[in-house]
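>>> turn this into a structure:
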Amino acid sequence: MGSSPEKVPFISLFSGAMGLDLGLEQAGFETRVAVEFDADAVKTIRHNRPTLPLVDRSIELTDGEELLRLSGLKRGEVPLVVGGPPCQAFSVIGKRRGLEDRRGQMVYEFVRIINETQPRSFVMENVRGMLSMSLRSTSDPAATKEEVAHGSLLRDVIQKFEAIGYRVDCFVVNAVNYGAPQQRERVILIGNREGKVANFPGPTHSNREPDGLPPFRTLEHAIGKDFVDPDPSLLNFSPRKLHYLAMVPEGGNWRSLPPEIQKESMGKSWGLKGGRSAYWRRLSFAFPSPTVVTMPNHASTSMCHPRETRAITVGEAAAIQEFPSSWSFRGTTQAKFRQVGNAVPVRLGEIVGKVVSQLLTAQAFDEVATPSRIIHIRPHVRTRSFWKNGVALSGDHDYYAGQLREDAS
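Presented below is the predicted three-dimensional model:
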């Protein structure tokens, strides 16, 4: 019998609950050292990986020399450094304070570690909101036109990488296109210092029949009838919220309620513009899950179980993110949800790992390097509608029903 292929070592920054790391490991990589500041995520890592070297303090308080020593690797010979700097400062759900939020400044700490370790390649992931963030706020009187421009933060980060010798391929992707049972858009930066071009694969699944691809995997694939919940911890809705959610059919939302109940339950939110599709939302087994959030029991970002009138559990959320059932999350229930909701889908981490593997084994270019680039690979996907032609739609219609084909982007 032949020996197993040797694992490719990497350094993990902003490791969180290790969703990205687990995906990379499935693609043939090996986590050599992790850096994580959040106390609950540290407990999760130590519980599941007790022998893994772990720097349990802010990345600001470590440096490349320490990480190289703990990983047993040498500067310039590290195959890969990965990480997802805190995304709350860029998320469209949050206040989007960008670099005014200390967490937003962590992207430059990532650049610093790359410069100090000089890996052959790196992967930095973040939320889609990073695409539009500006370096400085328009309210800052000292800000220049370039600094407040749409997307100036990402352009600056890429330029910082280029200044230390890396070219960057930035991919805007959606995990649902690759077989994940969840809609989740992410920005993936893949850099290398050998002038190579990273190529992210096209979708392997689709909700458009003409694409000729397997249909999207659904919530039923993740937590259907044979699902055994490894962690039934629950942040449930309040009695008032449960009262209204009990009236919503599987796959429906506030549109499914009688008009007088809509107004009563939503208050001022009822008159706001926009679809508000997540308000009083009950999930459907027939469709992919919406993006797993850190607090599934909010009325406006409701993740109510399809058949039971309750919020999804920690175990269900983790299964949607495709964590192994044996992976145990530590901390309070709220802390567990924060770790799961902030994680990279494991499947997406595996796809990224395969891209990096191809990049590392490809031959470098002799000619002038291709410029860094940003590529969108069908990131915005609409899998369903809640309202069409004056009729509220729930989850009781065919996956490839006509309105889905019309609404799919």
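
>>> for the rest of this, base every contact and every neighbour count on C-alpha atoms.
Noted.

>>> do you know how far residue 195 is from residue 121?
Per CA to CA, to the nearest Å, residue 195 is found 10 Å from residue 121.

>>> before we go on, could you also do this sequence so I can check it against the first one:
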Amino acid sequence: MSTNITIKEAANTLNISEQRVRTLCRTGVLSATKFGRSWMLEQDSVNHYGLQSAHVVAEDHATYDVHKNTKPIALSFFSGAMGLDLGIEKAGFDVRLACEIDKYCRQTIALNKPNMALLSDINDYSKQDILNASGLREADDIDLIIGGPPCQAFSTAGKRKAFNDDRGNVFLKYIDLAIELNPKYIVIENVRGLLSCPMHHRPHDERGSEFPDLTADEMKGGALNFILSKLKKSGYSYSFNLYNSANFGSPQIRERVIIVCARDGETPPYLLPTHSEKKEYGLPKWKTFKQAVKGLKEHQHLNFPEKRLKYYRMLKSGENWKNLPEKIQKEALGKSFYAGGGKTGFLRRLDWNKPSPTIVTHPAMPATDLAHPEEDRPLSIQEYKRIQEFPDNWEVTGPLVQQYKQVGNAVPSSLGCAIGKLIISLINNEKVNQFIGFSYSRYKNTSNHEWEIQFNEAYKKSIEPTLKQKEISFG
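Just a heads-up that it's a prediction; the model follows:
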């Protein structure tokens, strides 16, 4: 039962004026009862409003609900708005802890999962801190540690500084901490750029016959090779692939590298798809945007500027700037018309009958527009949540632009569920079927087998001149 507090106590909790609290009471935003000229407020309502509006800071805390159950235990790092973790939970895990530094994501976690342990900057915690917060002892066996370290350091759209970037450094902290905690399985989620990013970037004007050969760390894929080497030295086997979320039931074409690492040394199988583009392997077809947003009535959204709406009114579902007359294309895109690349994000209306393209952190930026198939507006935050498979009642905190950012950065719940189901099958020693030849993504040579062959061949080729020189020197 909720405790009642006074106007003054509520104002102190929310760090707002007493007059503002009275207004919130009169308008029904806060649950309160008036006695004469005074209000008594429900503490739970005040706390909920504080977290939702970010007037109350989501502080670090240990789990409030340590209970014995038969569910396997998972710990989450770089949790964001918890899309990945909701899928892990759905698969049957007890997610004990979330570790997240972003202010608004922390508010979202605290609001929706108040009993879950919440920590902030991963760099500030030791193995023992993690165990204490999770209500675990040294002797307890952790089943799964899962995390998606910040991807900007590896993104092909960024400067690709890898581990020279502060965000890259937390990647290494995550690996080191996960190995020290020694779970049965470690899962790493990241962007496609991880497959090709070097650990150390050598400027192009410092390459060539007059310079030393590229080291393994300086080659494409050097960052991933370094990570995999650390895991192997610690006794973990692994497999990875680039997975399209649409193949696992998400109404979205969103591709992520998923690395599954096993303490027992057995190479894990790939994730088991539940859908396919054209019903291949007897699976249901990909889910569509129309299926995802069916029944939605409430919509909060940003707006396009009028100068862009002029062109949207000329486009139908599934069309983009390329469907405009060439003269209008040049007018609409300006200098961008003459830039390279496909420019597929410009003036883009979603197709009712296809999965959504990859959700971005802002649906109304000129080069990454995500417009409704028919209405002259960007996608709403409610549509964002459906596409990323958050429950409708999952509350996302902060200003609308921050809500878009949180949901846009998330991993679709269906992909998380596929990961969780695979791990549970492995824990239970169940056979996992594999679909030989299945196209997990739109790209080729993205599995661990293909990647290792390519990396090793490239490395061997890069050092051949040096080896030949040595043969001549010692000949």
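
>>> can you pull the TM-score for these?
After superposition, the two chains reach a TM-score (TM-score structural alignment, normalised by the length of structure 1) of 0.84; 365 aligned residues with a CA RMSD of 2.3 Å.

>>> picking that back up, of residue 195 and residue 121 of structure 1, who's got more company?
Higher neighbour count among residue 195 of structure 1 and residue 121: residue 121, with 26 against 21, using other CA atoms under 10 Å.

>>> roughly how far does that one sit from residue 342 of structure 1?
To residue 342 of structure 1, residue 121 of structure 1 is 23 Å away according to CA to CA.

>>> residue 392 of structure 1 too?
For residue 392 of structure 1, the distance to residue 342 of structure 1 - CA to CA - is 31 Å.

>>> so between these two, which is more surrounded?
It is residue 342, of residue 392 of structure 1 and residue 342, that has more neighbours when counted by other CA under 10 Å, with 20 against 15.

>>> the more buried one matches what in structure 2?
Aligning on TM-score structural alignment places residue 342 of structure 1 opposite residue 409 in structure 2.

>>> quick check: that match touching residue 384?
No: under the criterion of CA atoms under 8 Å, residue 409 of structure 2 makes no contact with residue 384, lying 10.7 Å away.

>>> now do the shared contacts for those two.
Shared contacts of residue 409 of structure 2 and residue 384, defined by CA atoms under 8 Å, 6 or more residues apart in numbering, are found at residue 359.

>>> separation between the equivalent of residue 306 of structure 1 over in structure 2 and residue 347 of structure 2?
Residue 306 of structure 1 maps onto residue 373 in structure 2 when the alignment is built from TM-score structural alignment. Using CA to CA, residue 373 of structure 2 is found at 11 Å from residue 347 of structure 2.

>>> and those two? Which one has more around it.
residue 347 (29 against 23).

>>> now do the contacts for the alignment partner in structure 1 of the more buried one.
Under the alignment (TM-score structural alignment), residue 347 of structure 2 pairs with residue 280 in structure 1. Counting by CA under 8 Å, 6+ apart, residue 280 of structure 1 makes contact with 241, 244-245, 248, 253-254, 299-302.

>>> and if we set it to 7 Å?
Shown in contact with residue 280 of structure 1 (CA atoms under 7 Å, 6 or more residues apart in numbering): 245, 253-254, 299-300, 302.

>>> over to residue 185 of structure 2?
Residue 185 of structure 2 neighbours (CA under 7 Å, 6+ apart): 143-145, 261-263.

>>> mind redoing it with 10 Å?
Applying CA atoms under 10 Å, 6 or more residues apart in numbering to residue 185 of structure 2 gives the contacts 74, 142-146, 178-179, 236-238, 260-264, 268, 423, 426-427.

>>> and the gap between it and residue 172 of structure 2?
Residue 185 of structure 2 sits 17 Å away from residue 172 of structure 2, going by CA to CA.
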